[in-house]
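Trainee: here is my input; please provide its structure:
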Amino acid sequence: MEPTAVPGTAALRPVESESGVLVHSSADRRLATEHWLMATCPPASHERIRMEWQENSVALLPLGTLFSAVRIPGRLISSMALAEDLEGVDAFLEDALRGGPVICAPHGRRYYALVPGSVARTWSEAAEEWRRAGVEVLGNGSYLGVPRVDATQCDPQTVSYWSVPMESAAVLCTPLAVARLIAAGLHAMADDSE
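Mentor: The predicted structure follows:
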């Protein structure tokens, strides 16, 4: 393409277009994730949630709309992770759940895999079977203490932290990956008891 000259202006040069991917900074993703988590509540509650995150590092959010949670006892996960330390278990969960977000409550050694909101309704039969092992599917009518999106490390004052951080808004664990994790954990625990 030849440069085009318009009377009274310099010749215009063609613009080379580059194909690529739009990249969002981690700060942008954290902010988008924070807003997505707050969307579980009416806008009038958003300031309360921000204050809870600022003062307590954890905010109580309702489950069953944007996401539900599967509570998994630490002993079930440790039986497969071959690690007792939190960092080792966190790395195992990140791999096993393909980066799906997980919240850890370290004092009770409970893990909460965040899954689509519909899972609590569709898994009712499996949830009954898993309850004996301490697994519970939490949906409508339940609340979860959700840490600030930047709370990714455990320290002595930590009530909960992101064992596997939520990488972007609305990116959740796949139900199949969570079900496989639970099934493998139950199998490993049965083998340990024999």
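Trainee: from here on, just use CA atoms for contacts and neighbour counts.
Mentor: OK.
Trainee: what about the strands in this protein?
Mentor: Along the chain, the stretches classed as strands by DSSP state E are 58-62, 67-73, 102-105, 110-116, 136-138, 143-147, 161-164.
Trainee: identify the residues contacting the shortest one?
Mentor: I take that to be strand 136-138. By CA atoms under 8 Å, 6 or more residues apart in numbering, the residues outside strand 136-138 that reach it are 63, 64, 68, 69, 70, 71, 72, 119, 120, 123, 127, 130.
Trainee: residues in contact with the closest residue to residue 174 other than its chain neighbours?
Mentor: Of all residues beyond its chain neighbours, the one nearest residue 174 is residue 115 (6.4 Å), with distances taken as CA to CA, 6 or more residues apart in numbering. Residues counted as contacts of residue 115 (CA under 8 Å, 6+ apart) are 67, 68, 69, 70, 172, 173, 174, 175.
Trainee: residues touching the residue most central in space within the chain, list them.
Mentor: By CA atoms, centre = their mean, the chain has its centre lying nearest to residue 101, at 2.2 Å. Going by CA under 8 Å, 6+ apart, residue 101 touches 113, 114, 162, 163, 164, 165, 166, 167, 171, 172, 173.
Trainee: so how far is residue 47 from it?
Mentor: 24 Å (CA to CA, to the nearest Å).
Trainee: how about the longest helix along the chain: buried residues?
Mentor: Ranked by residue count, the top helix of the chain under DSSP state H comes out as helix 175-193. Buried residues in helix 175-193, defined by neighbour count with 16 or more other CA atoms under 10 Å: 175, 178, 181, 182, 184, 185, 186, 188, 189.
Trainee: and this one, so I can compare the two:
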Amino acid sequence: MTTADSRAIADWLARTQPDARRAWTEWSDRGVALLPLGKRFDAIRVPARRVHAAVGSDDPGTVGAALRDWLHGPVVHDTRTGSGLYYVLIAPDAQWDGPQDRLGQGIYLALPRLGRRVSPVTYWAVEPQRPGQLCDPTHLAALLSTAEALKATES
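Mentor: As a prediction, the model looks like this:
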């Protein structure tokens, strides 16, 4: 990905704020920016144990590659609580009927700066590859159903 591509993606993300400069400042100062959900994207919050069971690993590289292959869109991993949570970014109007929490209007999500990882606790498991790229929640449902199937066969 070129610097111009990264800049265009970051600009698209930053424009979720009424003043996009605020996001740029937060990325510069802290490495993460709190961005409002419900305008350009929502997020589905998935416990790491579910994701790790579905992909058969908790290795960040393996998980990132599997999520990239399955979801074709951006995913943030936040490890502040145990093994953490994954936030799968989806369109605000996308249908989601799964058991995981959908976060939207009125919620802010910490999104890391693109490029080199700067936070040990909040980072892109899968970076967006173009402005407006989001995950298809039907792909997430399919991925999570593999974890349920594996769990059922182990019992």
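Trainee: give me the TM-score for this pair.
Mentor: The TM-score (TM-score structural alignment, normalised by the length of structure 2) is 0.89; 153 aligned residues with a CA RMSD of 1.8 Å.
Trainee: measure residue 141 of structure 1 to residue 191 of structure 1 for me?
Mentor: From residue 141 of structure 1 to residue 191 of structure 1 the distance is 35 Å (CA to CA).
Trainee: ugh, wrong one, I meant residue 115 of structure 1
Mentor: Residue 115 of structure 1 is 28 Å from residue 191 of structure 1, by CA to CA.
Trainee: and residue 167 of structure 1, by the same measure?
Mentor: For residue 167 of structure 1 relative to residue 191 of structure 1 (CA to CA), the value is 34 Å.
Trainee: now residue 44 of structure 2: how far from residue 105 of structure 2?
Mentor: In this structure, residue 44 of structure 2 and residue 105 of structure 2 are separated by 13 Å, where distance is defined by CA to CA.
Trainee: looking only at neighbour counts, state which of those two leads.
Mentor: residue 44 (23 against 12; other CA atoms under 10 Å).
Trainee: now do the contacts for the more buried one.
Mentor: 86, 87, 88, 89, 90, 100, 101, 102, 103.
Trainee: just the buried ones among those, please.
Mentor: 86, 87, 88, 89, 90, 102, 103.
Trainee: my read: residue 105 of structure 2 touches residue 37, true?
Mentor: Yes: judged on CA atoms under 8 Å, residue 105 of structure 2 makes contact with residue 37 at a distance of 5.4 Å.
Trainee: shared neighbours, these two?
Mentor: Counting by CA under 8 Å, 6+ apart, no residue touches both residue 105 of structure 2 and residue 37.
Trainee: quick one: stretch 177-186 of structure 1 aligns where in structure 2?
Mentor: Counting by TM-score structural alignment, stretch 177-186 of structure 1 falls onto residues 139-148 of structure 2.
Trainee: average gap between that stretch and structure 1?
Mentor: Following the fit onto structure 1, the mean deviation recorded for stretch 139-148 of structure 2 is 2.0 Å by mean CA distance after the TM-score superposition for structure 1.
Trainee: how close does the counterpart of residue 138 of structure 1 in structure 2 sit to residue 37 of structure 2?
Mentor: Here residue 138 of structure 1 is matched to residue 103 in structure 2, going by TM-score structural alignment. Separation of residue 103 of structure 2 from residue 37 of structure 2 (CA to CA): 7 Å.
Trainee: what's the answer for residue 96 of structure 2, then?
Mentor: 15 Å.
Trainee: which one of the two has more residues nearby?
Mentor: residue 37 (21 against 16).
Trainee: give me the nearest residue to the more buried one, chain neighbours excluded.
Mentor: Counting by CA to CA, 6+ apart, residue 37 of structure 2 lies nearest to residue 104, which is 4.8 Å off, once chain neighbours are set aside.
Trainee: nice, that's everything, thank you.
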